[in-house]
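*Asks:* sharing a model that was predicted from the sequence below.
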Amino acid sequence: MAKRKKFNPAVKVAAGAAFDARGNPKPRLTNAILKALDVQRPLVLANLNRYRRKFPEASPAELAARLEKDYLAAVTTGGATVGAFAIVPGAGTIATLGLSAAATVGFLEATALYAQSIAELHGVQTAEPERAQAMVMAIIMGDEGAAMIKEFAGQAGGRGGLGRTWGSLVGESMPSGLVGVLVESLRKRFLKKLLARQGTALLGRAVPFGIGAVIGGAGNRVMGRRVIATTRQAFGEAPLVLPMALVEDLARTQNRLPARFMPLPGRARARRRAAGQYALEEKGQTGPEQPGPDGNPGGRDGA
C-alpha cells in the first residue's frame, strides 16, 4: 500500500494568514497585489534614463535586451532569497509566508517596471494608470490576457486596429471607457490566475529545509521567462531609434529610482549607505555626505 502523505498543519495555518476559509485572498493581500502593478510613469522614465546613462550608444533593441536580462536576474534572485529564509532556525512558517507574499508583490513590481519600460521603448506611453495596469496584467496572464484584449478591441469596432500589436491597442487606441471595463474583467481573472500559479509557490517557498529556495528561484525564473516572451509578443520588434516623444520626456525628467527598484548591487549599496548613516546618527556624529561615483551626494548613482 502506498503511504499517505503526512499533512503539515503549519502550512494550513500559514495559508490562513493570507487566504480566507474559502481560499480567496484576504483584502490586504489583494490590495497589495493590485498596488504593486501601479508603477507610475516617472519611475519608468527614471529606469530608462538609468539605462541610457550606462549605455548611451545602445539601440532600442539593445536596451530591451538589457532590460530583459536584469529583470530575469532580479526576479530569480528574489524568489531564491525568500526561499532560503526558510532554512533559518526559528523562522516560523507564518513569518516565511509573509515574506513569500512580499516576494510575490516584489515580483509584480519588477514585472510592471520591466513591461512598462519596454512599452515606452516602442512608443506606447504609460501615463494612464488603467491602460498601464491592463497591459501588465495581460502580460502576466499570457495568452489568456492577450485574447481578452483582442476581444475587447474587436468589440470597439477595431477593424482599424488589425495589424497592430495588442500592447499598443490597449496602450493607445482603445477608447478610455472600454479600458475601464477591460481592467475590471482582467483584475478578476488576473487574481485567480496569479494565485493559482503563485499559490503553490507562496507555500512552496515556506517549505523548510531549503526546499523553498529551489522552488522560489526556479519558479520565479520560469514565470520571468514567460513574461519576457509575452512582452515580446505584445509589442513586437523594437524600433530602430527611440521615439522622439520619449527622448524629449527623458530629457526633461531627472527622477531617480527608489532603492527597491534598483538592480541587486545598487540595492546593496543603498542598504550600506543607510546603515552607515544610521550608525552616525546613533553616535550623534552626523557628518557631510560623501560623493558617490557620479559625484552626487550620498553616492546616488541610480544604478
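*Replies:* Here it is on my side, so go on. Numbers count the residues shown, from 1 in each chain.
*Asks:* from here on, contacts and neighbour counts on C-alpha atoms
*Replies:* OK.
*Asks:* in stretch 170-181, which residues are buried?
*Replies:* Val170, Gly171, Glu172, Ser173, Met174, Val179 (16 or more other C-alpha atoms under 10 Å).
*Asks:* quick check: end-to-end length of that stretch?
*Replies:* End-to-end distance of stretch 170-181: 12 Å, with C-alpha to C-alpha, to the nearest Å as the criterion.
*Asks:* tell me the gap between it and the middle of its chain.
*Replies:* Here stretch 170-181 is found 22 Å from its chain centre; the criterion is C-alpha atoms, centre = their mean, to the nearest Å.
*Asks:* quick one: residues in contact with that stretch.
*Replies:* For stretch 170-181, contacts defined as C-alpha atoms under 8 Å, 6 or more residues apart in numbering pick out 124-126, 130-132, 134-135, 149, 152-153, 156, 161.
*Asks:* highest neighbour count among these?
*Replies:* Tallying neighbours with other C-alpha atoms under 10 Å puts Met135 at the head of the contacts of stretch 170-181, with 31 neighbours.
*Asks:* what's the strand or helix carrying it packed up against?
*Replies:* Secondary structure assignment for Met135, by DSSP states H and E: helix 129-141. If contacts are counted by 3 or more C-alpha pairs under 8 Å, 6 or more residues apart in numbering; DSSP states H and E, helix 129-141 sits against helix 93-121, helix 143-155, helix 176-204, helix 211-235.
*Asks:* included below, for side-by-side comparison, is a second structure:
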Amino acid sequence: MSAARRAIGTTGPGREQAGGTEESMLERLLDRAVRRSKGHQVALELRRKNPHAAPAELVRLLERRYLRRAALLGGGVGAAATVPAVGTGTAAVLTTGQVASFLISSATFAMAVATVHGVEVDDVERRRTLLAASLLGEEGAEMVTGQVGLGTLYWARTVLTKLPIARIRAVNKMLTRRLVRFGFARGGALVLGRLVPFGVGAVIGYVGTRGMGQNVVDGVHEAFGPPPARFTAELERAR
C-alpha cells in the first residue's frame, strides 16, 4: 500500500464505512452550527457598541471576541477533568459538547465578518462552505479556489453569491472529507490535552483551542481579504 493511501486511511471497506459515518456526523454538526450562528446580529450589536470604529477595527474586535471564547471553552473542559468528582468520563462528554460549541462560535464569527464585508450568506449550504473552509485555514481557501478554478484566494464573495448550488454541494463534500481526516468528527484535534490530570489539561486546552481559533481567523481572512474601507448602509445606520 502506498504512503499516500496509508496517510488518508483508505484501508478497506470497514474503514470506508467508518469514514462515511464520520462524514455524516460532521455534516450534521456543521449544519447545526450554521443554523444556530448569530453572526449578523453580533456584527450589528458590536457596531452599535463601537460607533466610531472603522471596518478594520470592527473585524479586529470580532477576532478578539472569538479567540477569547474559543480559548475559554478549551480551558473549561480541561479544568473539569482535574476535579475528582467529575473525572475523565464526564470530561470526555463535555469535550463532545465542546466540538459543537466551538463550531457554533466559529460559524458566528465567520458570518459576522461576512456581514462587515457586505456578503449575505442566506442558505445553509453556502454557510457550511464558509465554515468548513475556515476551519481548515489557508488549506481550506486553497481547496475551494482549486475546486472552482478561481485565481485569487479571496474567494468568498464569488463562491458564496454566484456559484450554482450543485457546485457548492460538491465543494462541501470535499471539505467535509478533509475535515474528517483533520480530526474534527472524532474530536481528535479538539481533545488534545483536555483529559491530562493535575491542571495541565486546562492549560493545554486553553492554548490548543485558541490555536485552532487562530486557524479559523486565518481561514476567514483568506476567504474575504482585507476589511472594506467603508461599512454597508445597514451597518452605517446601526451606529
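*Replies:* Now that the structure is in, tell me what you want to look at. As the structure is a computational prediction, the values presented were derived from the model and not from experiment.
*Asks:* of the buried residues of stretch 170-181 of structure 1, closest to Arg22 of structure 1?
*Replies:* Val179 (30.2 Å; C-alpha to C-alpha).
*Asks:* what do we get in structure 2 for the closest one?
*Replies:* When structure 2 is aligned by TM-score structural alignment, Val179 of structure 1 is paired with Ile168.
*Asks:* and its match, how far is that from Pro226 of structure 2?
*Replies:* Relative to Pro226 of structure 2, and taking C-alpha to C-alpha, Ile168 of structure 2 is found at 24 Å.
*Asks:* what's the answer for Gly213 of structure 2, then?
*Replies:* For Gly213 of structure 2 relative to Pro226 of structure 2 (C-alpha to C-alpha), the value is 18 Å.
*Asks:* what is the burial count for Leu26 of structure 2?
*Replies:* 21.
*Asks:* show me what contacts it?
*Replies:* Thr176, Val180, Phe184, Ala185.
*Asks:* and if you look at Arg226 of structure 1?
*Replies:* Per C-alpha under 8 Å, 6+ apart, neighbours of Arg226 of structure 1: Ile140, Gly142.
*Asks:* under the alignment, what does it map to in structure 2?
*Replies:* Using TM-score structural alignment, Arg226 of structure 1 pairs with Asn215 in structure 2.
*Asks:* and Phe209 of structure 1, by the same measure?
*Replies:* Match for Phe209 of structure 1 (TM-score structural alignment): Phe198.
*Asks:* how about the equivalent of Pro243 of structure 1 over in structure 2, nearest residue that isn't a chain neighbour?
*Replies:* Aligned by TM-score structural alignment, Pro243 of structure 1 pairs with Thr232 of structure 2. With sequence-adjacent residues excluded and distances taken as C-alpha to C-alpha, 6 or more residues apart in numbering, Thr232 of structure 2 is closest to Gly118, at 5.9 Å.
*Asks:* the one you found matches what in structure 1?
*Replies:* By TM-score structural alignment, Gly118 of structure 2 lines up with Gly123.
*Asks:* quick one: contacts for its match?
*Replies:* So Gly123 of structure 1 contacts Leu242, Pro243, Ala245, Leu246 (C-alpha under 8 Å, 6+ apart).
*Asks:* quick one, which of the residues you listed are buried?
*Replies:* By 16+ other C-alpha under 10 Å, those give Leu242, Leu246 as buried.
*Asks:* now Pro226 of structure 2: which helix or strand?
*Replies:* Counting by DSSP H and E, Pro226 of structure 2 is found in no helix or strand.
*Asks:* how about it: what's its closest non-neighbour residue?
*Replies:* Per C-alpha to C-alpha, 6+ apart, closest to Pro226 of structure 2 is Ala56, 7.8 Å.
*Asks:* hmm, the one you found is touching Pro227, no?
*Replies:* Yes: between Ala56 of structure 2 and Pro227 a contact is recorded at 5.2 Å, counting by C-alpha atoms under 8 Å.
*Asks:* these two - which one has more neighbours?
*Replies:* A count of neighbours by other C-alpha under 10 Å puts Pro227 above the other of Ala56 of structure 2 and Pro227, at 19 against 16.
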